[in-house]
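[1] Task: produce atomic coordinates for the following.
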Amino acid sequence: MRVRILGIGMGPGHLTREVAEALEGCDYAVAARKRRDDDLFALRRGVCDAFDLPLVEVPDPERDRDDPADYGAAVADWHRARVVAFERVLAERGGTAAFLVWGDPSLYDSTLRIVSAIAGRGNVPLDYDVLPGIGAPQLLAARHRIVLHEVGSPVHITPARRLREAVESGQDNLVVMLTGRHGLEGLEEWSLWWGANLGTDSEELVAGRVGDVLPRIEEARRRARERAGWVMDTALLRRNG
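    Next up, the predicted model:
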């Protein structure tokens, strides 16, 4: 059988022609559902409906999301449970399956690791490929009309839980994924370009000096959650001076 790992940005409006053509050639899509009112699962269903593609629901295994001391082990356990759950569906259905990845499969997403693990187990002989999508950092830069780095300089990409570590190591130009409320204390003089639910109807944007815009970000997060039921935010942080 064949698995196609497809970056879908934030939905139908972000699909590349290559991804759209791939969806037309699939027999079904597979997606984990975290809870009954999973809004992101519903958005995936909207993509599938646009291509008349059946969407197979897989209950998402439980995961410790409270930032446990051994974060790596918690995620590894979750991935192993997902491997078993998805493998069962692929074995039953065969054919060509699509995995729809928010943003781009190369950045803070587990789908590639899970499908690779399924292929490595050998219980379901399969071939898989990957097509890129529009990622949150690209959308953030476009919305704020900025370049993510200064001329000839690097940009460091990090999850929010590692932000403090990155700053202490001397990084001064950072794209922070799933920003939340992590680690902005002490960075009041830095410049920030922030966005939540980028590319959707609940999109929110804030830019300015960190110390000046934190209240605006809290309010924008609240509006985004009220409108969409969820918040995914990304920010560019740059040290001034």
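
[2] from here on, contacts and neighbour counts on C-alpha atoms
    Noted.

[3] Check which element follows the helix or strand hosting Val3 along the chain.
    Element membership for Val3, per DSSP states H and E: strand 2-7. Downstream of strand 2-7, the next assigned helix or strand under DSSP H and E is helix 17-24.

[4] Other residues contacting that next one?
    Helix 17-24 is touched from outside by Arg4, Leu6, Gly7, Ile8, Phe51, Leu53, Ala98, Leu131, Pro132, with contacts defined as CA atoms under 8 Å, 6 or more residues apart in numbering.

[5] and if you look at stretch 34-54?
    If you take CA under 8 Å, 6+ apart as the criterion, stretch 34-54 is touched by 11-12, 23-24, 26-29, 31-33, 55, 59-61, 100, 228-230.

[6] thinking Glu62 is in contact with His79, fair?
    No: the pair Glu62 and His79 fails to qualify as a contact (CA atoms under 8 Å) at a distance of 10.2 Å.

[7] Now restrict the contacts of stretch 34-54 to buried residues only.
    Among those, those classed as buried by 16 or more other CA atoms under 10 Å are 11-12, 23, 26-29, 31-33, 55, 60-61, 100, 230.

[8] Going by distance to Pro137, which of those wins?
    Distance to Pro137, by CA to CA, is smallest for Gly11 among those, at 15.9 Å.

[9] what's the neighbour count on the closest residue in space to that closest one that isn't next to it in sequence?
    Nearest-residue entry for Gly11: Val47, 6.2 Å, with adjacent residues in sequence omitted and distances by CA to CA, 6 or more residues apart in numbering. Using other CA atoms under 10 Å, Val47 has 22 other residues around it.

[10] Which single one of the buried ones among the contacts of stretch 34-54 is nearest to Met177?
    Trp230 (15.0 Å).

[11] want to put them side by side, so please do this one too:
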Amino acid sequence: MRTIRVIGIGTGDPEQLTLQAVRALSEVDAVFVLDKGSEKADLVALRREICARHAKAGLRFVVAGDPERERRPADYAGTVEAWHAARASLLEALIADELGAGEVGAFLVWGDPALYDSTLRILERITARGRLAFACEVVPGISSVQVLAARHRIPLNRIGAPVHITTGRRLAAGLDPEADSTVVMLDADPRFDHLDPELTIYWGAYLGTRDEILRSGRLGTVGPEIRRVRAEARARHGWIMDTYLLRKPGAE
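    Okay, here's the model as predicted:
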């Protein structure tokens, strides 16, 4: 039977791979990559670098264009559903064509496969169709949330207090009143005007890479600077991946 390994590779630093991830990759016959276009060529290049360091000789690097999806849809859930269905069809065909019986394939997932990544859901769809059988193994990785806290030299939570992880889309409705600390991911256009300016923000972009940018401070003070720096960086690179932590005023 074929085996598919979903391997977390951290946020951009090749040294963030765990020993388990290195060992898992060393046994892989083919790596599958969805190419998001020339603007994000750096993401494919990093995966090639990781494979050059840790994969066995003769590894096959299988690249296919990622299906397009609307970025600001009126029906977000419906758009994501259609996108996942398209991805599942594409990957099912790639695995069937490019991975032989008894071979091991891998998807190298940015951060950790369990946190805001669709790879496991896509593989579940393929399995549910019943046309292609494979074993699935998951290797955890270092997430952007962990790297953000490490770079700012802070614990993610305060003593006995909760942490809420959400998306920029959800943040538009406001913070969860029960959350002392809120991590925000996938925020395509951060806007802070509706939030308490006394919140503390810890922001990071391109975490773990040579282009890493960090800002922190009172939201009302550094919020406008973060928006400006973020826009400049996105224009310069053609893409950006960032995350941030919002913390209520209070004792640390």
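
[12] if we can go back for a sec, so how far is the strand holding Val3 of structure 1 off the chain centroid?
    Here the centre of mass of C-alpha atoms in strand 2-7 of structure 1, compared against the chain's by CA atoms, centre = their mean, to the nearest Å, lies 16 Å away.

[13] tell me the angle it makes with helix 17-24.
    140 degrees (axes from the mean of the first three to the mean of the last three CA atoms, to 10 degrees).

[14] related to what we said a few turns ago, can I get the contacts of helix 17-24 of structure 1 in JSON lines including distance to Val19 of structure 1 and neighbour count?
    Shown next, in JSON lines, are the contacts of helix 17-24 of structure 1 (distance: CA to CA, whole Å; neighbours: other CA atoms under 10 Å):
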{"residue": "Arg4", "distance to Val19 of structure 1": "9", "neighbour count": "22"}
{"residue": "Leu6", "distance to Val19 of structure 1": "6", "neighbour count": "27"}
{"residue": "Gly7", "distance to Val19 of structure 1": "7", "neighbour count": "25"}
{"residue": "Ile8", "distance to Val19 of structure 1": "8", "neighbour count": "27"}
{"residue": "Phe51", "distance to Val19 of structure 1": "11", "neighbour count": "16"}
{"residue": "Leu53", "distance to Val19 of structure 1": "14", "neighbour count": "19"}
{"residue": "Ala98", "distance to Val19 of structure 1": "10", "neighbour count": "23"}
{"residue": "Leu131", "distance to Val19 of structure 1": "7", "neighbour count": "17"}
{"residue": "Pro132", "distance to Val19 of structure 1": "8", "neighbour count": "19"}
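
[15] nearest to Ser202 of structure 1, of those?
    Ile8 (17.5 Å).

[16] Mind telling me what Met241 of structure 2 corresponds to in structure 1?
    Alignment note: Met241 of structure 2 maps to Met232 in structure 1; criterion TM-score structural alignment.

[17] typo on my end, it should be Ile154 of structure 2
    Using TM-score structural alignment, Ile154 of structure 2 lines up with Ile146 in structure 1.

[18] does Val62 of structure 2 sit in a helix, a strand or a coil?
    Under the three-state scheme (DSSP: H, G, I helix; E, B strand; the rest coil), Val62 of structure 2 adopts strand.

[19] can you pull the contacts of it?
    By CA under 8 Å, 6+ apart, the residues touching Val62 of structure 2 are Ala30, Val31, Phe32, Val33, Glu98.

[20] Which of the residues you listed are retained in structure 1?
    Retained in structure 1 by both residues aligned by TM-score structural alignment, their matches' CA atoms under 8 Å are the following of those: Ala30, Val31, Phe32, Val33.

[21] Secondary structure for the residues you listed - can I get that in a markdown table?
    Shown next, in a markdown table, are the kept ones among the contacts of Val62 of structure 2 (three-state DSSP):
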| residue | secondary structure |
| --- | --- |
| Ala30 | strand |
| Val31 | strand |
| Phe32 | strand |
| Val33 | strand |
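
[22] So which of the residues you listed is the closest to Glu124 of structure 2?
    Nearest to Glu124 of structure 2 out of the kept ones among the contacts of Val62 of structure 2 is Phe32 (CA to CA; 16.2 Å).

[23] Identify the residue of structure 1 aligned to that closest one.
    Phe32 of structure 2 maps onto Val30 in structure 1, with residues paired by TM-score structural alignment.

[24] same question, Val229 of structure 2
    Using TM-score structural alignment as the criterion, the counterpart of Val229 of structure 2 in structure 1 is Ala220.

[25] ok, its match touching Glu204?
    Yes: using CA under 8 Å, Ala220 of structure 1 is in contact with Glu204, at 6.0 Å.

[26] Give the residues shared as contacts by those two.
    Shared contacts of Ala220 of structure 1 and Glu204, defined by CA under 8 Å, 6+ apart, comprise Ala196.

[27] ok, which stretches of the stretch 151-252 of structure 2 are strands?
    Secondary structure of the stretch 151-252 of structure 2 (DSSP state E, counting those that start in this stretch): strands at 163-167, 181-185, 200-205, 213-218, 242-247.

[28] Adding distance to Ser144 of structure 2 as columns, could you present those in a markdown table?
    Formatted as a markdown table, these follow (distance: least, CA to CA, whole Å):
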| stretch | distance to Ser144 of structure 2 |
| --- | --- |
| strand 163-167 | 12 |
| strand 181-185 | 9 |
| strand 200-205 | 9 |
| strand 213-218 | 13 |
| strand 242-247 | 7 |
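
[29] quick one, which of the ones you listed is nearest to Asp112 of structure 2?
    Of the strands of the stretch 151-252 of structure 2, nearest to Asp112 of structure 2 by CA to CA is strand 181-185, at 13.1 Å.

[30] ok, residues contacting the closest one?
    Applying CA under 8 Å, 6+ apart, the contact partners of strand 181-185 of structure 2 are 145, 156-158, 161-168, 171, 175, 242-248.

[31] In contact with the most centrally placed residue in structure 1, which residues?
    Structure 1 has Trp102 as the residue nearest its centroid, 5.0 Å off, counting by CA atoms, centre = their mean. Trp102 of structure 1 makes contacts with Gly7, Ile8, Gly9, Met10, Gly11, Gly133, Gly135, as judged by CA under 8 Å, 6+ apart.
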